[in-house]
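Participant: predicted model follows, preceded by the sequence.
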Amino acid sequence: MNIQKTSKDVFLAIDANAIVHRAFHAYPSTLQTEDGVQVNAVYGFTVMLLEALKQFHPEYVLCAFDTKAPTFRHIEFAEYKGTRKPTDQSLLDQFPLVEEVLKAFNIPIIKQEGFEADDILGTISKMVDSGKWKNENLDFYILSGDRDLLQLVKNDIRVCLPAGNFKNLVLYDTDEVFKYIGVYPNQIIDYKAIVGDASDNIPGIKGIGGKTAVDLLKEYGDMDEIYKNISKLKPRLQVLFGEGIEQAEMSRMLATIEQDMHVDIHLEDCRTKDFDRSNVLEMFKKFSFRSLMTKIEDLFGKEESSDSPQLSIFGTNSNTEIDWQSVEIFKELTGRSKEMIIGYVSKEESYNGEPFYVVRFNFVGGGSQDSLFKEIDTQIPQDCITTFYNWEELTAQKHIVLNYDKSFDTMLFAHTISSGKKTLTFKDLAFDYAGKIFEEKLSPLRMTDILDAIVEIREKETKKANETELYEYTLKSIKEYLKVDGDYLINVLKKVEMPVAEILGKMERRGIKIDAGYLKALDTEVKSTMDRLSK
């Protein structure tokens, strides 16, 4: 979709109900939060919102919603939308969550009992086109999933609808509407009055189809002119229009979007505003929308403030000297430490494909030091409290001697307390437990950020473990086999997960010895058997 750049300010109005409904059916119901709350419609809506903000760069934006109350159309025609199935409760439950998204982005929400979102958008469009905002030099765009809104299209008013892929938008101006339906926007109401609209249970004139309606509107312009010239129609059409006049008038009323509502909003209320990224981050964490965080940075840029919740992503400058320390320095600092934080960045997560270590030494006499290493020593003092990131991959690379009772690994523990989780990366852990944003590839220039995140991840994981209620059978098994009476999941980590990871790491380092002679003999035996059976 190409947005024509003009000197006018862009006003983007969103038909929230239509987009949420489309999103609900476009994304799988398996999109859920960690607590099992279904958020597929919220996710789809948020994807569309960010895509629209990216494409339109609006100066003004608002979102219109339906309400649960009957509209004036239901009062006039009780069967209006009467053929629709009841809305799925799992969809209804997501509307308040969508409003949370909009509030986090400081986007105004408008809804009014007795009217639909379409009517709000129709009224706003008239305010822009010929009402109190007509001199504000605005290009007005409506984002919807509802073709009914195409009747509002004019020179400075356009409608965008998703097509095919939910995120693909098609922009409709007057010419595009004509190509799409065969009539112009100002004829759509009469078109629906004649043919009806099954989705809204608008009856129309029984027996007249779309092609006939298009032909008549091309010849006569509107329905009133058709009735004025009814004697010129074919006998069958004369009968149908004559018998259906009341239905046609009612259908026209039902199909007409109201444009003269009282909407208590000022243009300045709709001006795009800054938003608190920490609130958006917390919301995305709540909804498990990790993948959308980078879209925020693409759209609004990266925050540089050190007070921000780590939204700034520092790239690696090839001209920056990285102060790598030696294994001898690691040994010396380890000997003075009461606690160590060790993050192993594997080649898969490293910015240049080369693994490295970030280490924080907290010294016995006070003070600390953060350092970078390409290699570390394999000996950790038995009385040193050690927190790891990526122990499983680290121990696959080298045999580390340490006291498991004084050790902790953030990656293994994340899997211990959330066993259904897929493969995690540091980016995932930092987002889920520390509310910090990192790129997929980690740079040594973010050493302190990485170490701070590991500390916070450990604290949040421990808190979650302490708040987790275990099944009685699980609790009994841990007590019986591990001989512990507290910190059950942490003890599973220290007494089971980390030692097993070391054994698996040793297997990976050494490989598994095979008896080549036996396998060769087995191969000969199998071939002989196959030859015998095939004869």
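Facilitator: Perfect, I can see it now. Numbering: from 1, shown residues only.
Participant: from now on I want contacts and neighbour counts done on CA atoms only, so please keep to that.
Facilitator: OK.
Participant: contacts only, for residue 28.
Facilitator: Neighbouring residues of residue 28 by CA atoms under 8 Å, 6 or more residues apart in numbering: residue 40.
Participant: and with 6 Å instead?
Facilitator: Residue 28 is in contact with no residue at all, counting by CA atoms under 6 Å, 6 or more residues apart in numbering.
Participant: next, it: secondary structure please.
Facilitator: Taken by DSSP: H, G, I helix; E, B strand; the rest coil, the conformation at residue 28 corresponds to coil.
Participant: ok, it to residue 20 distance?
Facilitator: Here residue 28 is placed at a distance of 13 Å from residue 20 (CA to CA, to the nearest Å).
Participant: now do residue 98
Facilitator: Taking CA to CA, one finds residue 98 at 8 Å from residue 20.
Participant: ok, those two, which is more surrounded?
Facilitator: A count of neighbours by other CA atoms under 10 Å puts residue 20 above the other of residue 98 and residue 20, at 26 against 21.
Participant: is it true that that one lies in a strand?
Facilitator: No: Residue 20 sits outside any strand when classified using three-state DSSP, being helix.
Participant: give me the element residue 303 is part of.
Facilitator: Counting by DSSP states H and E, no helix or strand carries residue 303.
Participant: now swap in the one 4 residues further on and tell me
Facilitator: Under the criterion DSSP H and E, no helix or strand holds residue 307.
Participant: check the gap between it and residue 277 for me.
Facilitator: Counting by CA to CA, the gap between residue 307 and residue 277 amounts to 12 Å.
Participant: the more surrounded of these two?
Facilitator: residue 277 (17 against 8).
Participant: from residue 386, how far off is that one?
Facilitator: Residue 277 sits at a distance of 33 Å from residue 386 (criterion: CA to CA).
Participant: next SSE downstream of the biggest helix by length in the chain?
Facilitator: The single longest helix within the chain, with elements called by DSSP state H, is helix 447-467. Going down the chain from helix 447-467, the next helix or strand is helix 472-482, by DSSP H and E.
Participant: list the buried residues in that next one.
Facilitator: Neighbour counts using 16 or more other CA atoms under 10 Å place residue 478 of helix 472-482 among the buried residues.
Participant: stretch 244-252 now?
Facilitator: Residues 244-245, 247-252 are the ones in stretch 244-252 that count as buried (16+ other CA under 10 Å).
Participant: in addition, the following structure is provided for comparison:
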Amino acid sequence: MGKGGDKLFILDGHSLAYRAFYALPLGLKTSKGLHTNAVLGFTNMLLRLLKDKSPDFMVTTFDYPAPTFRHRSYSAYKATREKTPAEMKEQVPLIKDILTAFKITISELEGYEADDLIGTFALQAEKLGLAPFIVTADADAYQLLSPRTKLLITRKGITQLEEFNVEKMQERYGLTPSQWVDFKALKGDSSDNIPGVPGIGEKRALQLLKEYGSLENVLAQSKDIPGKVGKNLREYAEQALLSKDLATIRRNVPVSLQPEECRCQEADWESLFKLFRELEFNNLIEKIPELSDLKKRNSREPSDDAATDYFRQSTLFPDEYTAGKGIGADSLPEINKAPEEEGFSFITDDKDLEKLCRRWQKEDEFSLLLNAGFGRGKAFLAGAACALKGGEVFYIPFDNGGLFDAARFFKLLGRTLETPGNTLVTHDLKPLLKLLSKNGVKPACSFFDTLLAAYLLEADRPAYHLPVMFEEYLGLSIREPEKGLPEEETARQRAYFLGTCARHLFALRETLLDGLEARRLKDLFFNLELPLVGVLAKMELRGIRVREDIWDQLAAEMDESMALLEKEIMELAGEEFNLNSPRQLSYILFEKLKLPVIRRIKTGYSTDARVLQELSAIHPVAAKIMEYRTVAKLKTTYLEGLRPLINPETGKIHTTFNQAVTATGRLSSKDPNLQNIPVRLEEGRRLRQAFIPSSEDSLLLSADYSQIELRIMAHLSRDPNLMDAFLKDQDIHTRTAAEVFNVSLEEVTPLMRNRAKAVNFGIIYGISDYGLSQDLQIPRAEARKYIENYFNRYTGVKRYVDECIKTARENGYVTTVMDRRRYLPDINHSNYSRRSFAERIARNMPIQGSAADIIKSAMLSIDREFEKKGFRAAMLLQVHDELIFEVPSEELDEVAARVKSLMEGVLPLAVPLKVDLKVGRDWYHLDPLEGG
């Protein structure tokens, strides 16, 4: 019997096997022709679970290959489902063999589906005090969620799992677990051929359940539901109830969970080794220490006593061998002819480094990976791994004993990089360029950044971790350094890891190049994204100067403001209490002041911003609390959060620009995120007052694209009214207000303009009538009318929006003006919420992504112009559609004119791009530049 809280993982065998089968290419098979894609994907998922989740118990369920009770109830159940591919069928027994070797219990029962076993086991586990985790690719399992039972649902591929509890399900879908079967009963399920009710799709099913709570209530009230929906509910009531019965997972299957029989234990490594060898999972054998050891014992390599010191064998120049420095001869392992260690050399002295430098100069390309970090304008280097195209690998350690200093290494490396004609391949180029610049190297060679290339191919990835890239693009599994080992062993493993990665970068580069070619992204990569890395590196190194005394003054003002607000709140509340305690605040608002409860949460009553916003119309204390929270957040999050990020040596903030994070192609920043400073509030804007030029004779110049997204909308949609407004240089929000409210330009009021502005930007982001009504605090019907009027007047925009979604459905992706792509896997999804989200992206991405293309192109053009003209002016920041420059006073007129010209002429559109120029002594006090 397990202890309370022990974790039972219940795997949905067939569901996960199918997911793996379709996630990995069918071309994965052994030399004898046995397909292995499903087995490999399932095994990788299993290994990840065992490593990351540490289950106490585990059981895997499978569908029994025979009709179930559902087929007897409804003969057409799953009748439309395609037959299981033969390539998949042959792999199921192999998956079961893998599970058996891992000593994981397998369960299947005639007459029932795996789902029914899962539901039964989860319920029994709860009664035994266990914590069940259901691992599946099947959304049917949502109905099994409970306060104790959680789901791990596969997302991208097979190893990425998203955890769901009851709260997250409700947040995502707006349904409780018990409503999931009602949802399926109403809308049907084509994959299982569950009929549902004709004419009711996901959206209507969600609306009905939100209003009536359950299928039974919907049917009982169907007489009050108007139109065809009500008619179909009455006519197909029996079919709806049958659908619910078919969709309901049984939880009383005649099986008994025996925890001790399911306890996770040591695998049968011998059996697993034989299986992996038969399936030719050589990378997995190397990855798992127990299997790797078995391989060594079974191999015919020379015995340990025949081995000599690895370092002596692999030194670059054996006749000039020097021991005892850094990761020296005394700390390196005996020979181990694992694939990653063959042809591996440690650079142990300056002569070896000089000779390696001469080798570089003879090569047309080589790869380099740094064991480096960069933060707050400072670089630190622990080591470097280099590989030649022929397969030789060299590691230069910097972290043990100070073998070389960075300056010496980069001086020698610079001899090669400052000569045109060769190519350096790396992963994440920007830190390398910053380190080169810090050491006076100005590269003239070519670069290839595998991280950036992967980003252009898959912009939605959360990260571009190199070992994951190797596994997904090349099928290579590279073991990462283990944690918690002695320092010397950690250093050794890190060296081999970096070296192995450097060796395989060439193959990864070729695969990524093929992808860029196939998707017509090479031009975007080589002519925009790759050269932009150097521009961003310079901006990060340059940083922006900060006056801390300004922030001292602002902090004092904020403290005074918070104290005054706190006093006013206490007076309105009638007693003193801890403003930062949600429990005490809840008591004051809802028990003492008797304000209406807006939303309940687990711990009582919610006091979040949305609740306070509603309450502010009833009682002044709510508005004061919101004001207090705003000032407090500005002080703690921004004012106090920014101070530690000032580099004490430079007196500047050196933000980091993320080039491979946003799916739209836009740049973001971190440490700090200067784009996030709230500028709608006066206190937030005043934070910018501390940002100043580096020298007294310089000014800050702001160049901001005016309405760039709406101009791009006009270009892409070719809507005549929208184009006319920009061609006449009219205020676009005033023009839209005149169109939507059917008045003349002179009759537009500030309120009309404000609402038109919300409509303009809302249309770009796919806002709904509900969303617009919330933004403008107006009735939903009025918001709907605004949107309808907009599309009636701007018919070209409506056509464009519809065409975006149509194209996305057909192609699976949308593009920008420079052919940047974003893939939309959910654009044809049966789930309404996921499909709707993909549709919003389809209409918005071409606009946001094109804006990103334009400002990036402008940054590149401006940087080249500054270099060409020899300007002392420098680009400091990119914030949304704005560029900030530091400009010596004597250069201001010429620089401003060139910046404006380059930004407005960077890409010809059907309407002109417009840039507004402002100048000032700090980022807060910026005034329009005369003539700008």
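Facilitator: Cool, the structure landed. From a predicted model like this one, the values you see are computed outputs, not experimental measurements.
Participant: re earlier: residue range for the longest helix of the first structure in the second structure?
Facilitator: The alignment of helix 447-467 of the first structure onto the second structure (TM-score structural alignment) covers no residues at all.
Participant: show me what counts as buried in that helix.
Facilitator: For helix 447-467 of the first structure, by 16+ other CA under 10 Å, it's 447-448, 450-458, 461-462, 465.
Participant: what range does stretch 646-661 of the second structure cover in the first structure?
Facilitator: Aligned by TM-score structural alignment, stretch 646-661 of the second structure falls on no residue of the first structure.
Participant: what about residue 382 of the second structure, neighbour count?
Facilitator: Neighbours of residue 382 of the second structure using other CA under 10 Å come to 19.
Participant: my read is it is in a helix, agree?
Facilitator: No: under three-state DSSP, residue 382 of the second structure falls outside any helix and is assigned strand.
Participant: how about the secondary structure of residue 394 of the second structure?
Facilitator: Three-state call for residue 394 of the second structure (three-state DSSP): strand.
Participant: that one pairs with which position in the first structure?
Facilitator: Residue 394 of the second structure maps onto nothing in the first structure, by TM-score structural alignment.
Participant: pretty sure residue 394 of the second structure contacts residue 345?
Facilitator: Yes: under the criterion of CA atoms under 6 Å, residue 394 of the second structure makes contact with residue 345 at 4.8 Å.
Participant: which of those two has more neighbours?
Facilitator: The neighbour count for residue 394 of the second structure versus residue 345, taken as other CA under 10 Å, is higher for residue 394 (29 against 24).
Participant: let me see the contact set for that one.
Facilitator: Neighbours of residue 394 of the second structure in contact, by CA under 6 Å, 6+ apart: 344-346, 385-386.
Participant: can you redo these as CSV with distance to residue 723 of the second structure?
Facilitator: Output for the contacts of residue 394 of the second structure, formatted as CSV (distance: CA to CA, whole Å):
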residue, distance to residue 723 of the second structure
344, 62
345, 63
346, 64
385, 54
386, 54
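Participant: am I right that residue 822 of the second structure is in a strand?
Facilitator: Yes: assessed by three-state DSSP, residue 822 of the second structure belongs to a strand.
Participant: so it touches residue 838, yeah?
Facilitator: No: proximity of residue 822 of the second structure to residue 838 does not meet the contact threshold set by CA under 6 Å, at 10.5 Å.
Participant: give me the common contacts of the two.
Facilitator: With CA under 6 Å, 6+ apart, residue 822 of the second structure and residue 838 have no common neighbours.
Participant: in strands, which of the contacts of residue 394 of the second structure fall?
Facilitator: With strands taken from DSSP state E, the overlap with those comprises 344-346, 385-386.
Participant: in the first structure, what stretch matches stretch 614-634 of the second structure?
Facilitator: The aligned range for stretch 614-634 of the second structure is empty, by TM-score structural alignment.
Participant: just the residues contacting that stretch, thanks.
Facilitator: The contact list for stretch 614-634 of the second structure (CA under 6 Å, 6+ apart) reads 562, 569, 612.
Participant: how about the nearest residue to residue 289 of the first structure, chain neighbours excluded?
Facilitator: Residue nearest to residue 289 of the first structure in three dimensions, not counting chain neighbours: residue 43, with 7.4 Å by CA to CA, 6 or more residues apart in numbering.
Participant: helix or strand: which one has that neighbour?
Facilitator: Using DSSP H and E, residue 43 of the first structure falls within helix 40-56.
Participant: ok, residue 211 of the first structure next?
Facilitator: Counting by DSSP H and E, the element that carries residue 211 of the first structure is helix 210-220.
Participant: residue 106 of the second structure in helix, strand or coil?
Facilitator: Here residue 106 of the second structure takes the strand state, with states given by three-state DSSP.
Participant: neighbours of the counterpart of it in the first structure, how many?
Facilitator: With TM-score structural alignment as the criterion, residue 106 of the second structure lines up with residue 109 in the first structure. Residue 109 of the first structure has 16 neighbours, counted by other CA under 10 Å.
Participant: how much space separates the closest residue to residue 109 of the first structure other than its chain neighbours from residue 488 of the first structure?
Facilitator: On the basis of CA to CA, 6+ apart, the spatially nearest residue to residue 109 of the first structure that is not a chain neighbour turns out to be residue 63, at 5.0 Å. Residue 63 of the first structure sits 48 Å away from residue 488 of the first structure, going by CA to CA.
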